[in-house]
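> Here is a sequence with its predicted model. Questions after.
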Amino acid sequence: MVRALSPSSPVAPSSFYALLLLVVAAFIGPLRVATAQSVPAPVPVRVGVILDWANKGSSAVSLRRRTGIQMAVEDYYAAHPGSATRVELHFGDSKGDVVGAASAGKLAP
């Protein structure tokens, strides 16, 4: 049998709600911790980007391209926060040498 709380009852309504909040928090707290621990850390994926910074005419273009690439990666992870990978961009300068830029990936550890 459920009885209504009244001002003369041994448990005041504010105490009842405080106790109810405590019980709910006791169940939700461990659940959130277990969920947070089960999410694996994202796997880093190193990506090399070679741009031409040496030529005066292309440095402004290279800066816009670098900014665009960085923004695209940020936008992707904003739309997919639970992604299993994390792209790490590593920018390099071709110094006007096409062959050197093409072989730069083999030189990186």
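On my side now, so go ahead. Model, not experiment: these values are computed from the prediction. Numbering: from 1, shown residues only.
> all contacts plus neighbour counts: C-alpha atoms, from now on.
Noted.
> Tell me which helix or strand comes right after the longest helix anywhere in the chain.
Ordering each helix of the chain by length in residues (DSSP state H) puts helix 13-38 first. Next in sequence after helix 13-38, counting helices and strands by DSSP states H and E, comes strand 43-51.
> List the buried residues for the very next helix or strand once past that following strand?
Counting by DSSP H and E, the next helix or strand C-terminal to strand 43-51 is helix 56-79. Neighbour-count burial for helix 56-79 flags 62, 66 (criterion: 16 or more other C-alpha atoms under 10 Å).
> before we go on, here's another structure to hold up against the first:
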Amino acid sequence: MARYGDGYAHGGGPPRAFGSAAAKARAAWQDLGRPGSPLLWGQGYIALSDADKGRDYLRDYYAFTGPFAERIAAGALTTAREVRDFVRGYSDEGCDELVLFPGTADPDEVDRLAEALP
């Protein structure tokens, strides 16, 4: 990332995990004498319209990870408050771009996400 890329894309998890990885990315960037700062991307999953369906989807999608799939499913954001806290946490940790993937195919996910954000 620091030698050839434009930044770091975090694979998901809580804001504190992103913050730790972002600090390492920034340090590597500086160690190589790159100007400016790396772009920092994060991601999360939402399941606002049907929490159980969203978690089931994540368990199935990540089944190849074995028991870790349950941890991923448990991290799905299922309430407006969780979404706001997650977005705020990533912002506080210096995230430049945050992608929130829906865990269901329900188009209402987009509306519910819009309602959840200030």
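All right, it came through fine. Here the structure is a predicted model, which means the values were calculated and not measured.
> Could I get the TM-score for this pair?
Laid over one another, the chains give 0.32 as their TM-score (TM-score structural alignment, normalised by the length of the first structure), with 50 aligned residues with a C-alpha RMSD of 3.7 Å.
> Can you show me the helices along the second structure?
15-31, 51-61, 68-74, 80-92, 108-116.
> out of the ones you listed, deepest packed?
helix 51-61 (a mean of 19; mean count of other C-alpha atoms under 10 Å).
> and that helix, what does it pack onto?
Judged by 3 or more C-alpha pairs under 8 Å, 6 or more residues apart in numbering; DSSP states H and E, helix 51-61 of the second structure is in contact with helix 68-74.
> how about the helices of the second structure in CSV, adding distance to residue 100 of the second structure?
Below are those laid out as CSV (distance: least, C-alpha to C-alpha, whole Å):
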stretch, distance to residue 100 of the second structure
helix 15-31, 13
helix 51-61, 13
helix 68-74, 14
helix 80-92, 9
helix 108-116, 9
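> Can you check which of those gets nearest to residue 7 of the second structure?
Ranking these by proximity to residue 7 of the second structure (C-alpha to C-alpha) places helix 15-31 first, at 7.7 Å.
> elements contacting the strand or helix carrying residue 99 of the first structure?
For residue 99 of the first structure, the host element (DSSP H and E) is helix 98-102. For helix 98-102 of the first structure, not one helix or strand is in contact under the criterion 3+ C-alpha pairs under 8 Å, 6+ apart.
> How far away from the center of its chain is that helix?
33 Å (C-alpha atoms, centre = their mean, to the nearest Å).
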